[in-house]
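# Sequence first, predicted model second:
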Amino acid sequence: MRTKSKWSPGPGIKVQSIATNGDGDWVVSACGPSSGICPDCRRHSTSRHGWSYRSLQDLPIQGNEVTVRLRLSRWRCTYRQCKRRTFSGPIPDIASPYARRTARVTKIVALLGHGTGGRPGERLMNQLGMPVSDDTILRHLKRSASRADDEPPARIIGIDDWSWRKSWRYGTIIVDLERRKVMDILEDRSVASVTQWLKRHPAIEVVSRDRCGLYAQAAREGAPQASQVADRFHLFQNLRLAIEEQMSLSGRATGRALLPDEDIETDHDDRALHEEAPEKRLRNQLRRTHRQSRKEVFETVHALSKEGLTCSEIARRTGYGRRSIAKWLTFETPPDRRRGALQPTSPLYFEAFLTQCWKDGNRRGRHLFHDIKHRGYTGSFSNLERLLATWRRSERPEADEDEDKGDAAPARTGLVDCVYDNAPVRDPHTGHWISPVVAAALCIKPRGALTVNQERKVDALKQGSQTFATLRSFSMRFRGIFRSRKSARLEEWIDDAVHSGLVFLARFARVLRRDIDAVCNAIDLPWSNGQAEGQINRLKTIKRAMYGRAGAELLRARMMPVQLADLHTK
C-alpha cells in the first residue's frame, strides 16, 4: 500500500488514515498545519482555540470518488495589542475559502466547462469520478471571465459583428490581435456601446475593422488617438461584388443574354428611350432587352425539343437546368414571372399606408420610418429611403433633364453605352455561359493561382468582353498596390477607376476615397481582421452547441481565455 505522504492533498497537510466506504469511494482523513500566522500582526501562534472540519472533493482513483476530510485548527493570537483574538489558517494551495473541492479539481472543472459547456461537462465529470453539476461548472466559468479585465491593456484590437439571429439582431466581438484572444463580447452592435468600451481602454493604438461605418464612427469617438485599419479581405470582397454587378450589366448568366447593339437601336420606342434620364433609360433598356432575350431562349428551347432532343441534351447546349427545361416545355408561351410574397421587411408591404401619407404631405423619411415601425416594419431605414427616392425622382422630371444636360451627362451616357459592348462568354471547355459570379471571382485572382481550366476561362473572357479585360486590369493593379505595401499609388488608382466609365467600379472607388486613411493603413500596416473572423466562427459553434442557454454572459465566459492561475482563489 502507498505511504500516507503520497496521499497528501497539499503542503503542510498530514494524512492520518485512508479508508473506503461501502460504495467503493475513498475517504482520506487529514489534519492541517501545527501552527498558524495571524493575518493582522503576522505573529506565529501554537495556542489552539478549537477545531473545524472541511470535506473536499479530490482527484479520483481508478474512477472512484475521493473525499478529503480535513481537520483544521483555529488559533488564538497571543499578541495582546492585536485586535484579532482568534483566526484560522488559510490553505490557498489546497482550496479557496468555503470551497467544496480542491484547487486541482477546480482547474479540471474550469477546463472542461470552458471547452464543452455545462451539461456536457457534467456528463464527463461524472464519468471521470468527480461528479459536479452543470450549474457549478457554469458558475466557475462566469467567475473566471469576471477577472479578465485584470490583464495588461491591449494595444492592437480587431472589432467585428456577429449575429444572434441573422438579419435580425447582432452583437460585437473585440479581439486582441497581438495576443490572439478575445477581449470582450458586447450584446449589441451600436456606436454607443463600442464607444464606451473604447473609452475604458485608453491604451489602444490600432483598431482593425471591416467597412462598417458604425465601427468607424465609434473608433473616432472612443479612441481618437488610435489608427483605424480597414480589413483587406473585405476590401477585395467589395471589389469582387462591384465587378460582379458590372459583369451582370454586360451579360446575363445561364443564357439570358442581352440583345446586341443593333437590336436595341431598331426598337420602335428608341426615340422615347433616349429622351429619358440616363439612369431611368438604363433600367428600361435592361428590362426590355431581358424580356426579349428570355422570349428568344424560350423559342430556342422549344425548337430544340421539336428536333427530338431530350431535356438533358437541351440543358447541356443552352446552359439551363434540366428541370427548368422540362417546366418550360409544358408552356406554349413564356410564363410570367411571379412576384414573391411581400414581407414586413419590405417597405412595399406598407405601400398603401405610405402612399396615403405621401399624398397628405408627410414626406420626411424619418417620420415615415417611425410610423411604419409601429405598424410592424422590420426592415432598415435605408431600404425605405430607396423607395422614397424613386417617388421623389418621379415628381421632378425637370431636375433630371437639367442633370442630363450638365457636366455629368456625357459620362453617364457613356456608361449606358458600354453596358452593351459585348455578349455573354461561353466556357471553352463546357460550352456553358460564364456567370458574373464566376467571372468576378476569376477577375481578382492572379494568373499564378489559376488552374488550367480557369486560365482558359480568363482568356475567353478577355477576348469576348472588353469590360472584363478592363476590370481585370484594375483588379490586378489594386492587388499589386497591396502586395507592394505602397499606399501612395492608391490615389491614382481611385482617379482612374472613377473616370473608367464603369459605374459600379467607380462607385467602389468613391467609397474607398471616403475611408482613405483606413484603406492606406491596411496597405502599410500588417494588421487585419482575420483573427476576429476566426473567433466569430468559434463563437457560432459555441452558441449553437449551447442551444437556449447561450446568453451574453455565458458566451463571453466561453469565449474569454480561461484563467488557470487564479481559479483556486476567490
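Yes, it's here.
# from here on, contacts and neighbour counts on C-alpha atoms
OK.
# need the strands for this protein, in chain order.
Ranges of strands in the chain, per DSSP state E, are 14-20, 26-31, 36-37, 44-45, 48-61, 64-76, 86-88, 156-165, 169-176, 181-186, 206-209, 227-230.
# how about those, which one is nearest Glu296?
Closest approach to Glu296 among the strands of the chain (Cα to Cα): strand 156-165, 42.8 Å.
# Tell me the buried residues in the closest one?
Neighbour-count burial for strand 156-165 flags 156-164 (criterion: 16 or more other Cα atoms under 10 Å).
# name the helices or strands packed onto that strand?
Secondary-structure packing of strand 156-165 (3 or more Cα pairs under 8 Å, 6 or more residues apart in numbering; DSSP states H and E): strand 169-176, strand 206-209, helix 530-545.
# picking up where we left off before, switch the buried residues of strand 156-165 over to a markdown table; also include distance to Arg189.
Listed next are the buried residues of strand 156-165 as a markdown table, based on distance: Cα to Cα, whole Å:
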| residue | distance to Arg189 |
| --- | --- |
| Ile156 | 20 |
| Ile157 | 16 |
| Gly158 | 14 |
| Ile159 | 11 |
| Asp160 | 9 |
| Asp161 | 7 |
| Trp162 | 9 |
| Ser163 | 9 |
| Trp164 | 11 |
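# Which of these sits closest to Val562?
Ile157 (19.3 Å).
# right, and the closest one touches Ile204 too?
Yes - with contacts counted by Cα atoms under 8 Å, Ile157 reaches Ile204, the gap being 7.3 Å.
# hang on, the earlier thing: pick the most deeply packed of the helices and strands packed on strand 156-165.
strand 206-209 (a mean of 28; mean count of other Cα atoms under 10 Å).
# quick one: contacts of that strand?
Residues outside strand 206-209 that contact it (Cα atoms under 8 Å, 6 or more residues apart in numbering) are 155-160, 215-216, 219, 226-231, 527-529.
# which among those residues end up buried?
155-160, 215-216, 219, 226-231, 527-529.
# List the residues that contact the residue nearest to Arg544 when sequence neighbours are not counted.
Once flanking residues are discounted, Arg544 sits nearest to Ala550: 7.8 Å by Cα to Cα, 6 or more residues apart in numbering. By Cα under 8 Å, 6+ apart, the residues touching Ala550 are 542-544.
# here's the one I want to compare it with:
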Amino acid sequence: MVALSDQLPVWAMSKIDDLAGVVFAGLSALVIEGVEDEDDLIRVMARTRDEPVPCPVCGTLTGRVHGYYRRTVADLPIGGRRVVVSVEGRRLLCPVWECGRQTFREQVPGLLERYQRRTRRLTGQLGAVVTELAGRAGARLSAVLAVAVSRSTALRLLMRLPLPPLRIPRVLGVDDFALKRRHRYATILTDAETGERIDVLPGRGADVLEAWLRFHPGVEIVCRDGSGAYGEAIRRALPDAVQVSDRWHLWANLCGKTLAEVRSHSACWATVNPARPAGVREQTTRERWQQIHDLLDKGVGLLECARRLNLSLNTVKRYARTRQPDALRRAPRYRPTLVDPYRDHLRERRATDPAVPVQQLFREIRELGYTGSLNLLYRYITQGRAEGERPITTPRRLARLLLTHPDRLRESDAQLVQELTAACPELTALARHVRDFAALLTPADGNDAKLTAWITTLRAADLPHLHGFANGLELDRAAVNAALTLPHHNGRTEGVNTRTKRIMRQMHGRAGFDLLRHRILLQ
C-alpha cells in the first residue's frame, strides 16, 4: 500500500488536489484527505465536513460531536479498477433534551444512504444495468464494469428501484399479453398518446380492468382491440368514456377473411393459374386431403380422423375447412441461380431428348458461358425448375397481392392480379371492397357514414366470409366508428407488448409476476 502523497514533492500537492477534485467530483460533499494505491484497488480517505446538520427526529441543527465512526463504501470504478471510499463520520448530540434521540450518526444526502455499502451514484449505475438485464446478465456485465455483484443482489437492487408515480392519462391504451400461452395472461395499460407505461394487471378478464378503472377515474378515451371483455369492463366502469377499436386489428381481421374468400373461390381463378408439375409434397397433400374428406363423408368425427391418420387435430381441421385440395398448394421459393439464364436451352434439349445426360448439358452450357458447378445444375434439374414456366400462385400469395396497395405492386404482380380476378367475378368484387375499406382506415370526418355505405354494398355481394366480418363490425360499431374518425390508436401499446416479450424471453420464464411488472414499468 503506497500513498500518492509520499511519492510527490510538496510543490505538486496543489496540482494533485485539483486533479482529485476533478476525478472524484462526485465526492465533493466530503473532504478528501488522501488517495492510496492498492494494486487493483484505489482507496480514498475522506471525512465529513465540519458543518451543523439537523437532527433526524426534531430537525434542530447541531454541531456538537459525541464521537466518530468509520464506514467503507464502494464508488464508481476508475480505469477498470475498484474504488473504495473510507469515510470518517461524526456522531452528534441533539441539544434538545425532550428529543427522543440523544445522539445520531450524520448522513451525507445525495451521496450516502443509511445501511448502504455503495454510493448513490454507483447504485444508480447498477440500477440502470439491472433494469435492462436483470439477474444473471446484469451480474455478468457488472463484473466487466469492475463492480461485481451476484445475480441475487442484482435482483434485490432491481426491486428496490422506485416505480414512477401512477398517472391517470386522458387516452388509455389497453392490451393483453401471455404469461404462459393459453394458460395465464396479464393486462398492460399505457398512455396511448405518449407510450408511457401506466400499470400491469394480473389477468385479462373484465372484472380486473373494471376494478382498476373504478379506482382510478379520469380516463376519457380508451383504445383497445376487439376484446368483448375489455369493452364490457369499460362500459360498466366508464359509461361516458369513448372506446376506440384498434385499426390494425380491423385490418388483420379483414386480411383473414380475404384469404378465406380467395381459398373458397380457388376452383374458379385456378383455371388461369399457371401450373407446375406436381411434386412429392403436393401429391402427399392431395392424398391426405382425400383421406380426410373420405372419412368425414362417412360420418367420422374430426378427433377420430386425427387418431386414424396419426395427424394432429389442428391439421385435420385445416384440411376439413378446405373445399378443394388446390387451395393448400404452396409455391416453392427459389433464389436466383447461375443456371437461370440457360433455362430455355435446358428446356429445349430435355424436350427433344428426355434421356440426355446431365454431364452433356453441363458441357453445353459451359460453352455458352455458364460459370457454376455441376452440383448446382443437378439440383436445378431435380427441383423441376428447368421445365416450370413460373411457380404456381397460391391463395395466400393472391390474398397478399389483393391486400397490397395497387401503387406498390410490381408491374408483373399487377398483371397477375388482373388476370386472376378477371376469371372470377367474386374476386373482382373482393378486390374492390378491400380497396374501399383500406381507404377508410385513414381517420377522417364522415368515415362512419362511408362505413355504413360500404357494409350495405357488401351485403349485396356473394362474399359470405366478408359478411361475417361486417357482422363483427356491427357488434362493436361505436368503437369502430371512433377508430375511423379519431386519430387515436393502440400502436404504442402494441410496441410496449413487443418489448415485454423481449423481457420475458430474457428471463426465460423464471420471473414471477411482481418482478416482471417491476421491469415493465421501469422500462
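Perfect, I can see it now. All of these numbers come straight from a predicted model, not from anything done at the bench.
# And the TM-score between these chains?
Here the TM-score for the pair of chains, by TM-score structural alignment, normalised by the length of the second structure, is 0.73; 426 aligned residues with a Cα RMSD of 3.7 Å.
# still on that earlier bit, name the nearest of the buried residues of strand 156-165 of the first structure relative to Arg211 of the first structure.
Comparing the buried residues of strand 156-165 of the first structure against Arg211 of the first structure with Cα to Cα picks out Asp160 as the nearest, at 9.8 Å.
# What separation do you get for the closest one and Val498 of the first structure?
Distance from Asp160 of the first structure to Val498 of the first structure, counting by Cα to Cα, to the nearest Å: 29 Å.
# same question, Leu348 of the first structure
33 Å.
# for Ala522 of the first structure, same thing?
In terms of Cα to Cα, Ala522 of the first structure sits 21 Å off from Val498 of the first structure.
# Show me what counts as buried in stretch 404-420 of the first structure.
Of the residues in stretch 404-420 of the first structure, those buried (16+ other Cα under 10 Å) are 404, 409, 411-413, 415-416, 418-420.
# no no, stretch 238-250 of the first structure
So, applying 16+ other Cα under 10 Å, buried residues of stretch 238-250 of the first structure: 239-250.
# and what of stretch 399-414 of the second structure?
Quick answer for stretch 399-414 of the second structure (16+ other Cα under 10 Å): 399, 401-403.
# between the residues you listed, which is nearest Pro95 of the second structure?
Distances from Pro95 of the second structure to these, taken as Cα to Cα, are shortest for Leu403 (80.5 Å).
# I'd say the closest one and Lys257 touch.
No - counting by Cα under 8 Å, no contact exists between Leu403 of the second structure and Lys257, whose distance comes to 11.2 Å.
# Need the counterpart of Gly89 of the second structure in the first structure.
Under the alignment (TM-score structural alignment), Gly89 of the second structure pairs with Leu72 of the first structure.
# Quick check: the gap between Leu539 of the first structure and Ala550 of the first structure.
From Leu539 of the first structure to Ala550 of the first structure the distance is 10 Å (Cα to Cα).
# any idea how far Leu122 of the second structure lies from Arg114 of the second structure?
Counting by Cα to Cα, the gap from Leu122 of the second structure to Arg114 of the second structure is 15 Å.
# do the same with Ile42 of the second structure
23 Å.
# Kindly report the same for Ala206 of the second structure.
Ala206 of the second structure is 44 Å from Arg114 of the second structure, by Cα to Cα.
# of the two, who's got more company?
Ala206 (17 against 10; other Cα atoms under 10 Å).
# what sits against the counterpart of that one in the first structure?
Taking TM-score structural alignment, the alignment pairs Ala206 of the second structure with Val191 from the first structure. Val191 of the first structure is in contact with 214-215, 217-218, counting by Cα under 8 Å, 6+ apart.
# Please identify which of these is nearest to Ser133 of the first structure.
Tyr215 (40.1 Å).
# who's in contact with the closest one?
159, 191, 194, 209.
# mind checking what the last one lines up with in the second structure?
Taking TM-score structural alignment as the alignment basis, one finds that Arg209 of the first structure is matched in the second structure by Arg224.
# again, but for the first one
With TM-score structural alignment as the criterion, the equivalent of Ile159 of the first structure in the second structure is Val174.
# Would you confirm that its match contacts Gly491?
No - using Cα under 8 Å, Val174 of the second structure is not in contact with Gly491, being 10.5 Å away.
# so what's the equivalent of Arg70 of the second structure over in the first structure closest to, chain neighbours aside?
Counting by TM-score structural alignment, Arg70 of the second structure corresponds to Tyr53 in the first structure. What sits nearest to Tyr53 of the first structure in space, not counting adjacent residues and going by Cα to Cα, 6+ apart, is Arg71, at 4.6 Å.
# ok, how many other residues are close to that neighbour?
Arg71 of the first structure - counted by other Cα under 10 Å - has 17 other residues nearby.
# that's a helix at Lys15 of the second structure, yeah?
Yes - assessed by DSSP: H, G, I helix; E, B strand; the rest coil, Lys15 of the second structure belongs to a helix.
# mind checking how far it is from Arg288 of the second structure?
Lys15 of the second structure is 86 Å from Arg288 of the second structure, by Cα to Cα.
# out of these two, which sits in the more crowded spot?
Set side by side, Lys15 of the second structure and Arg288 show more neighbours around Arg288, with 17 against 11, by other Cα under 10 Å.
# The aligned partner of Asp462 of the second structure in the first structure: neighbour count?
Matched by TM-score structural alignment, Asp462 of the second structure corresponds to Gly501 in the first structure. Using other Cα under 10 Å, Gly501 of the first structure has 20 neighbouring residues.
# Just confirm Gly501 of the first structure contacts Ala411, I think it does.
Yes - in this structure, Gly501 of the first structure is within contact of Ala411 by Cα under 8 Å, at 6.7 Å.
# Could you measure from Pro54 of the second structure over to Glu106 of the second structure?
9 Å.
# cool, and Val171 of the second structure?
46 Å.
# do the same with Ile188 of the second structure
Per Cα to Cα, Ile188 of the second structure is found 43 Å from Glu106 of the second structure.
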